[in-house]
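1. Pasted the sequence and its predicted model underneath.
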Amino acid sequence: MISIGSIFAVLIAAFIGYFGFKENQHVQAATRSTPTFFFHGYGSSYRAEQNMTAAIRRAGVTNTIVRINVSRTGKATLIGRIPRGTRNPLVEVNFADNRLSGTSGSYVNAYYTTGARYVRNAINAVTKRYGYRTINAVSHSMGNLEYYTQPGGNHDAPTMSRIINHYGKELFK
């Protein structure tokens, strides 16, 4: 029996492969393809993303998976490297404060402050180091809200090319 997670991973691989290939047809050889960030949900970690990213690698869409660890203070540390010429790199994002428990006040306000800062720091750690101007994102549950609550108006922020949101089993009902 095929699991919902496997189906989701294959859909993501097809999505990244198709649009990565289509986008690369129009890009000069000196530039890189678009990285895809994976944001986990409440109480989770990058481990929840590993089956999806591994399936995408096995499908031949990419050969590079790196991780960004974001500490409780918001410091983003890159684990691994993206070699020059990498096709469709995948970035597993791991939040140490995966329940936003280190914040005071309402939990919703924590998304708009702490959670958004975690996401911004993770994206900046990769885009500034490697010069990416466009990114993709796959987000689950809490990762969705955190991504969307990033403050706008930052002209140095990368452009979002594609995004896949997943809220759990209800997506497939």
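-> It's in.
2. C-alpha from now on. contacts and neighbour counts both.
-> Fine.
3. List the contacts of Pro83.
-> By C-alpha atoms under 8 Å, 6 or more residues apart in numbering, no residues touch Pro83.
4. Below is an additional structure, to be compared with the one above:
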Amino acid sequence: MKKWMSTIIALVAIVGVAFGLHQSLKLKRDTAKYTYSNVPTLFIHGYGGTLNSTKDLVRAAEKAGAAKKMLTARVTKDGQVKLSGHWDKNKYNPMVQVVFSDNRNADFHTDAKWIKHVIVALQQRYGIKSFNAVAHSMGNLGLLTYEMTYGQDKSLPQLRKQVNIAGHFDGILGLNKEVANNTARCARQANENGVVL
């Protein structure tokens, strides 16, 4: 009886070790498809957005092993930036959720200024030299206006990659033509500088 019990325990242990090795190798395979760096990715919500607006995107990136949330950057109505969380320079692909207190501000020039304040705060506190961005809806217009206004300033961290979700780059029907004009101007500038949009 003792021999059978020892055999069963040994088999369970072998299966457990094999399963653990399989999971470890699978995790290594899954994470091998990502490029890791210390360049932060900013998640910028749209009109009326909150921290919850980009929460699922951030969680999905963490679950996939592609990135790690480090900070929340809250921008007050007067443009002050309050960073919360923990920045670990040894972690890969840090994510920063940007939240505007005045989340119903429709002036994308103001949004661009606020985005600049976030980037400068990250530069001053953590020494970032470049950044990526994921922007949704109105956040795209703020980011586009930021790039057009401050993108050529080499003293600021430079945008490396951006993902646009539901960007209304041709403006909002009946509201303005300035957005469409800005989009065309930005495309011309990008073409002149050899940047592909």
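-> Right, received. Where do you want to start? Given the structure is predicted, the values throughout are model-derived calculations rather than measurements.
5. Next, the TM-score between them, please.
-> Here the TM-score for the pair of chains, by TM-score structural alignment, normalised by the length of structure 1, is 0.71; 133 aligned residues with a C-alpha RMSD of 1.8 Å.
6. So what does Tyr42 of structure 1 match up with in structure 2?
-> Tyr42 of structure 1 maps onto Tyr47 of structure 2 when the alignment is built from TM-score structural alignment.
7. can you tell me how far its match sits from Asn140 of structure 2?
-> Distance, Tyr47 of structure 2 to Asn140 of structure 2, using C-alpha to C-alpha, to the nearest Å: 10 Å.
8. So the two - more neighbours on which side?
-> Asn140 (27 against 15; other C-alpha atoms under 10 Å).
9. about what we covered before: assumed the match of Tyr42 of structure 1 was part of a helix.
-> No: counting by DSSP: H, G, I helix; E, B strand; the rest coil, Tyr47 of structure 2 is not found in a helix; it is coil.
10. how far away is the residue most central in space within structure 1 from Asn109 of structure 1?
-> Central residue of structure 1 (C-alpha atoms, centre = their mean): Phe37, 1.7 Å from the mean position. In this view, Phe37 of structure 1 and Asn109 of structure 1 are 23 Å apart by C-alpha to C-alpha.
11. Would you map the helices across structure 1?
-> Applying DSSP state H to structure 1 gives helices spanning 4-24, 47-58, 107-110, 116-130, 142-148.
12. do you know which of the ones you listed lies nearest Val70 of structure 1?
-> helix 116-130 (6.4 Å; C-alpha to C-alpha).
13. so how far is the closest one from its chain's centroid?
-> Relative to the centre of its chain, helix 116-130 of structure 1 is centred 10 Å away, using C-alpha atoms, centre = their mean, to the nearest Å.
14. Ala60 of structure 2 matches what in structure 1?
-> By TM-score structural alignment, Ala60 of structure 2 lines up with Ala55.
15. Hmm, Ala9 and its match touching each other?
-> Yes: shown here, Ala55 of structure 1 and Ala9 form a contact pair, counting by C-alpha atoms under 8 Å, at 6.2 Å.
16. Compare the two and say which is more crowded by neighbours.
-> Between Ala55 of structure 1 and Ala9, Ala9 has the larger neighbour count (other C-alpha under 10 Å), namely 20 against 17.
17. who touches the more buried one in this structure?
-> Taking C-alpha under 8 Å, 6+ apart, we find Ala9 of structure 1 in contact with Asn51, Met52, Thr53, Ala55, Ile56.
18. got JSON lines for the residues you listed, with distance to Leu90 of structure 1 too?
-> Shown next, in JSON lines, are the contacts of Ala9 of structure 1 (distance: C-alpha to C-alpha, whole Å):
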{"residue": "Asn51", "distance to Leu90 of structure 1": "12"}
{"residue": "Met52", "distance to Leu90 of structure 1": "10"}
{"residue": "Thr53", "distance to Leu90 of structure 1": "7"}
{"residue": "Ala55", "distance to Leu90 of structure 1": "12"}
{"residue": "Ile56", "distance to Leu90 of structure 1": "9"}
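19. Tell me which two in the residues you listed are the farthest apart.
-> Among these, the pair separated by the greatest distance (C-alpha to C-alpha) is Asn51 and Ile56, at 8.6 Å.
20. This completes my enquiry, with thanks.
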